[in-house]
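Colleague: Coordinates only, no sequence provided:
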């Protein structure tokens, strides 16, 4: 391994950038698969429970085969529980409530604030230095994402301002989860072990909330369409979470938080390839901004 710190820094930045692109693609893929499963008749919390539980069960044999287990110390269990609530259960439930009252456009676009909030939290708590280059990267990425969803901004229903304000807790919760993972990552814990523990904790949190919003007894399991798309979601979720945690280890919370930008960009591309949506010059400009922002923000 090279002892040149500049070369090492470039290698880390390249690794973070590659992981960011791959995680963004998987993020978009999960959205496409979730939409297909919901259209087939699955319910939102059903997908949440089965997706996280199935992904955890897929990763567990891999973890055991590597000679490791899920760390189960008191600190680890608390961290899994906190992340399960803060990063998954709370924003999931709140997004379902907000989308019913304000609309899907606001719920989709509000996630774009997560990188900005993550950067502010990281700088305020002294976890990462707020460099001009990284600030420019996040800003350019935000501009690119806003360009891609410009039509959705026009569809936001502001008739219920209280729920508009509540919706801001969604990106705040995601940003808090990013910070918690970086600040309290258990020493020596692998991304695989950490992924399994968080997936199982998330499953319990979402399952506990499911009866309040859905009727679990009415969940359908025998429908072939639901089974197929749920299996796809489980596989993509398992791979996605492991790579997400690895990205957080390599790139830190600010780079990690840009997954939403890249997911939006890949979502536009997948919609064009799979559903024939038209890519305009403005859309291409937005995609270029997201890539440029990722390159700038990946440098520490």
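Modeller: That came through, no problem. Everything numeric here is computed off the predicted structure, so don't read it as measured data.

Colleague: When you work out contacts or count neighbours from here on, use the C-alpha atoms and nothing else.
Modeller: Noted.

Colleague: just the helices in the stretch 51-200 of the chain please.
Modeller: 74-83, 90-101, 104-110, 114-124, 132-148, 150-153, 161-167, 169-183, 191-213 (DSSP state H, counting those that start in this stretch).

Colleague: Packing partners of the last one?
Modeller: To tie it back to what came earlier, the one meant is helix 191-213. Counting by 3 or more CA pairs under 8 Å, 6 or more residues apart in numbering; DSSP states H and E, the packing neighbours recorded for helix 191-213 are helix 44-65, helix 74-83, helix 224-256.

Colleague: Nearest to residue 127, out of these?
Modeller: helix 224-256 (8.9 Å; CA to CA).

Colleague: Could you give the separation of the closest one from the chain centroid?
Modeller: 8 Å (CA atoms, centre = their mean, to the nearest Å).

Colleague: can you check stretch 264-280 too?
Modeller: With CA atoms, centre = their mean, you get 19 Å for stretch 264-280.

Colleague: And for stretch 219-231?
Modeller: The mean C-alpha position of stretch 219-231 is separated from the chain mean by 23 Å, CA atoms, centre = their mean.

Colleague: Next: stretch 29-36.
Modeller: 13 Å.

Colleague: May I see the buried residues of it?
Modeller: The neighbour-count check on stretch 29-36 (16 or more other CA atoms under 10 Å) flags 29, 30, 32, 33, 34, 36 as buried.

Colleague: one more structure, for comparison:
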């Protein structure tokens, strides 16, 4: 693992919170579009492949010259970042969602703040702070409550599948830590986002080949292709924001992205899909906000040592 990046001076709190909120909104929009696309028959793996490939190519246009991106140190970073942050969690989720349902899978995506905090404190990247741990726990439990309320009929299956589900938050947390501490010197967020997305697309293409999933949908409608193009643009913006956050803040701060995206997901559900939620779900939203507020009350965006 390379040396810690020489980071910028801590930016104003509003900057990183603004990036986190924008990133959460973009992810919620991406999930809404994927719901529309997969409902029209496109396999999830195919959709994820084109989503990451288009986004990576968009960012590649503004990244460093391709010759510079094939350096060994960057290729290793792209590979590990793409596998831990995108490919492995997504492939695991695609596999488990049919066995365990969307409710359990969604809960796994809400757990990274706790996993990341525990990893960061054990490595000395974060100070042990019970207030922060309590706030993160409240936000994560509230996210789990929201998901359970929306998906009450979670499937019954073998305990092994539930244990496998822990691979999702584990890999996401490893990715959060790795991207922060192994940040290549003089590399820009644009370059790292582009390389990570393209590495993930390559891994998803390999997974599709192994599982016999077609990467080209011959009966794709113009509307579906439009959705895919928009998704590519949103994904490019989302990952650019994500790497900008990781350049400025700690891995634990970044890991709260899932909770922010969950709140925006509910808002989009009401505004776009005309969904209706019970009072208990909105109480869960309030607890998420209070938990995030509590966890960031002190040293919200302190940099890694």
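Modeller: Done, it's in. Since the structure is predicted, the reported quantities are computational estimates derived from the model, not experimental observations.

Colleague: Would you pull the TM-score for this pair?
Modeller: In this superposition the chains share a TM-score of 0.89, using TM-score structural alignment, normalised by the length of the first structure; 290 aligned residues with a CA RMSD of 2.1 Å.

Colleague: circling back: I'd like the helices of the stretch 51-200 of the first structure laid out as a markdown table, including distance to residue 268 of the first structure and mean neighbour count.
Modeller: Putting those into a markdown table (distance: least, CA to CA, whole Å; neighbours: other CA atoms under 10 Å) gives the following:
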| stretch | distance to residue 268 of the first structure | mean neighbour count |
| --- | --- | --- |
| helix 74-83 | 29 | 17 |
| helix 90-101 | 21 | 17 |
| helix 104-110 | 13 | 19 |
| helix 114-124 | 19 | 21 |
| helix 132-148 | 8 | 21 |
| helix 150-153 | 12 | 14 |
| helix 161-167 | 23 | 15 |
| helix 169-183 | 21 | 22 |
| helix 191-213 | 28 | 20 |
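
Colleague: Save those helices as CSV, and put in distance to residue 272 of the first structure too.
Modeller: Shown next, in CSV, are the helices of the stretch 51-200 of the first structure (distance: least, CA to CA, whole Å):
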stretch, distance to residue 272 of the first structure
helix 74-83, 34
helix 90-101, 25
helix 104-110, 19
helix 114-124, 26
helix 132-148, 13
helix 150-153, 16
helix 161-167, 29
helix 169-183, 27
helix 191-213, 32
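
Colleague: if we compare those, which one ends up closest to residue 285 of the first structure?
Modeller: The closest of the helices of the stretch 51-200 of the first structure to residue 285 of the first structure is helix 132-148. By CA to CA, the value is 7.2 Å.

Colleague: just to revisit the earlier point, right, so the helices and strands packed on helix 191-213 of the first structure: which one is the most enclosed?
Modeller: helix 224-256 (a mean of 21; mean count of other CA atoms under 10 Å).

Colleague: what element comes up after that helix heading to the C-terminus?
Modeller: Next along the chain after helix 224-256 of the first structure, taking DSSP states H and E as the criterion, comes helix 259-275.

Colleague: Check which helices and strands that following helix sits against.
Modeller: helix 5-39, helix 132-148, helix 281-297.

Colleague: what lines up against residue 224 of the first structure once you look at the second structure?
Modeller: Under the alignment (TM-score structural alignment), residue 224 of the first structure pairs with residue 222 in the second structure.

Colleague: For residue 67 of the first structure, find the nearest of the helices of the stretch 51-200 of the first structure.
Modeller: Nearest of the helices of the stretch 51-200 of the first structure (CA to CA): helix 191-213, 11.0 Å.

Colleague: who touches that closest one?
Modeller: Helix 191-213 of the first structure has contacts (CA atoms under 8 Å, 6 or more residues apart in numbering) with 45-46, 48-50, 52-53, 55-57, 59-60, 63, 68-71, 80-81, 83-85, 88-89, 216, 241-243, 245-246.

Colleague: closest to residue 265 of the first structure out of the helices of the stretch 51-200 of the first structure?
Modeller: helix 132-148 (7.1 Å).

Colleague: Now do that closest one against helix 281-297, angle only.
Modeller: If you take axes from the mean of the first three to the mean of the last three CA atoms, to 10 degrees, helix 132-148 of the first structure sits at 160 degrees to helix 281-297.

Colleague: one step back: pipe the buried residues of stretch 29-36 of the first structure into TSV and attach distance to residue 266 of the first structure per row.
Modeller: As requested, the buried residues of stretch 29-36 of the first structure are arranged in TSV below (distance: CA to CA, whole Å):
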residue	distance to residue 266 of the first structure
29	8
30	11
32	11
33	14
34	15
36	17
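
Colleague: Closest one to residue 99 of the first structure out of those, please.
Modeller: Checking the buried residues of stretch 29-36 of the first structure one by one against residue 99 of the first structure (CA to CA), the nearest turns out to be residue 34, at 15.7 Å.

Colleague: The closest one reaches residue 233, doesn't it?
Modeller: Yes: in this structure, residue 34 of the first structure is within contact of residue 233 by CA atoms under 8 Å, at 7.0 Å.

Colleague: sorry, back to before: closest to residue 17 of the first structure out of the helices of the stretch 51-200 of the first structure?
Modeller: helix 132-148 (12.1 Å).

Colleague: What range does that closest one cover in the second structure?
Modeller: Using TM-score structural alignment, helix 132-148 of the first structure pairs with 130-146 in the second structure.

Colleague: Quick check: the matching stretch compared with the first structure, mean distance?
Modeller: The superposed stretch 130-146 of the second structure is, by mean CA distance after the TM-score superposition for the first structure, a mean 2.3 Å from where its aligned residues fall in the first structure.

Colleague: just how off-centre is that stretch within its chain?
Modeller: Centroid displacement of stretch 130-146 of the second structure relative to its chain, using CA atoms, centre = their mean, is 18 Å.

Colleague: What's residue 190 of the second structure aligned with over in the first structure?
Modeller: Checking with TM-score structural alignment, residue 190 of the second structure has residue 192 as its match.

Colleague: Kindly report the same for residue 158 of the second structure.
Modeller: So, by TM-score structural alignment, residue 158 of the second structure is matched to residue 160.

Colleague: roughly how far is stretch 98-111 of the first structure from the heart of the chain?
Modeller: Using CA atoms, centre = their mean, the offset of stretch 98-111 of the first structure from its chain centre is 16 Å.
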